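**Student:** Okay, structure incoming, though there's no sequence with it:
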């Protein structure tokens, strides 16, 4: 699995975007989050990647000015009630954890999490013990993650041992009592 394949898994995650619409109110562009119904100034997202839904597809660009999105060499002017979305950011400790595990463990973890109807973007807490062991030859310990998809809670314990063998064990526990364990060992 290369970097591009990993990025594809990030791209297809559920709830990877904050989606909503914009309205021009009192000489300001206001973004209304579809999920939370919260309002915020569109200018809070200046110089960030943003997607606008035009001609039945999402166009990706950079919000350069409140109401102007640069898509390549083109400037798109935002209109009242346009649908827009911004990619959510992962919790930093989870992002570093996902970068630090091998491809097989990464793929198994993400696909198992998805099969339980959770997304990596549902993470509300991550303790990455592995990040404290970067200088160690023998890396052994447990990482803890909590995911909330608005319907259920899932805790994940990632037991790891990286020395002569690479061993990753993920224990998923849902608030319903359902449990799932996956393990990957590489000699």
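**Tutor:** Perfect, I can see it now. This one's a predicted model, so the numbers in the text were calculated from it and none came from an experiment.

**Student:** contacts, neighbours, all on C-alpha from now
**Tutor:** OK.

**Student:** Helix, strand, or coil at the residue nearest to the spatial centre of the chain?
**Tutor:** Nearest to the mean C-alpha position of the chain, by C-alpha atoms, centre = their mean, lies residue 121 at 3.4 Å. Here residue 121 is helix, with the state taken from DSSP: H, G, I helix; E, B strand; the rest coil.

**Student:** Next: residue 10.
**Tutor:** Of the three states, residue 10 takes helix according to three-state DSSP.

**Student:** list the contacts for it?
**Tutor:** The contact partners of residue 10, by C-alpha atoms under 8 Å, 6 or more residues apart in numbering, come to residue 16.

**Student:** Would you mind measuring from it to residue 105?
**Tutor:** 15 Å (C-alpha to C-alpha, to the nearest Å).

**Student:** again with residue 65
**Tutor:** 41 Å.

**Student:** what about versus this one:
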């Protein structure tokens, strides 16, 4: 699995976007999040990837100026009440953790999380112990993650040992009591 395949897996995650409408109020573009009903300045998302719904499809682009989205070589002017999606950012420690594990462990972790109806974008807490061991020859320990999909909570413990063999073990525990353990061992 290369970087492109990982990015594709990021792209198909549920709840990867904040979706809502935009309105121009007193000369300022305001984004109204559909889920949280919070308002924020659209300028807060300058130079970020956004999607705008036009002609019955989502158009990908970069918000490069207030009210303007660059889609390839075309500039789209935002209009009042346009439907807009803004990509969420992963928690930094989770992003570093996902970058640090091997492809098989990454794929199994994300697919198992998705099968439990959680997305990597549902992460509300991540302790990445692995990031503190970058200079160690033998790396072992536990990372802790908490996910909230607005219906359930999932706690994940990632036990790892990287020395002569590579061992990744993920223990998923839902607030309902359901537990799931997956392990990947590479010799």
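**Tutor:** Done, it's in. Predicted model, so just to flag it, every value in this text is computed and none were measured.

**Student:** Residue 65 and residue 105 of structure 1: which is more packed in?
**Tutor:** Shown here are residue 65 of structure 1 and residue 105; by other C-alpha atoms under 10 Å, residue 105 has more neighbours (19 against 14).

**Student:** dump the residue contacts of residue 185 of structure 1.
**Tutor:** Residues near residue 185 of structure 1 by C-alpha under 8 Å, 6+ apart: 165-168.

**Student:** Show me which of these are buried.
**Tutor:** Among the contacts of residue 185 of structure 1, those buried by neighbour count (16 or more other C-alpha atoms under 10 Å) are 166-168.

**Student:** Which member of those is positioned nearest residue 58 of structure 1?
**Tutor:** residue 168 (37.2 Å; C-alpha to C-alpha).

**Student:** you'd agree that closest one is up against residue 157?
**Tutor:** No: using C-alpha atoms under 8 Å, residue 168 of structure 1 is not in contact with residue 157, being 10.2 Å away.

**Student:** Please enumerate the strands of structure 2.
**Tutor:** With DSSP state E applied, structure 2 shows strands at 17-25, 28-33, 39-41, 49-54, 57-65, 68-71, 74-77, 83-87, 123-127, 139-148, 153-162, 166-174, 179-186, listed in chain order.

**Student:** quick one, the helix ranked longest in structure 1 and strand 139-148 angle?
**Tutor:** Using DSSP state H, we find that the single longest helix of structure 1 is helix 103-115. Angle, helix 103-115 of structure 1 to strand 139-148, by axes from the mean of the first three to the mean of the last three C-alpha atoms, to 10 degrees: 20 degrees.

**Student:** Now helix 103-115 of structure 1 on structure 2. Mean distance?
**Tutor:** Its match in structure 2 and helix 103-115 of structure 1 itself, once the structures are fitted together, sit a mean 0.4 Å apart by mean C-alpha distance after the TM-score superposition for structure 1.

**Student:** Compute the inter-axis angle for that helix and strand 153-162.
**Tutor:** Put simply, helix 103-115 of structure 1 runs at 170 degrees to strand 153-162, going by the same axes, to 10 degrees.

**Student:** Would you mark the buried spots in helix 103-115 of structure 1?
**Tutor:** Per 16+ other C-alpha under 10 Å, helix 103-115 of structure 1 contains these buried residues: 103, 105-107, 109-113.
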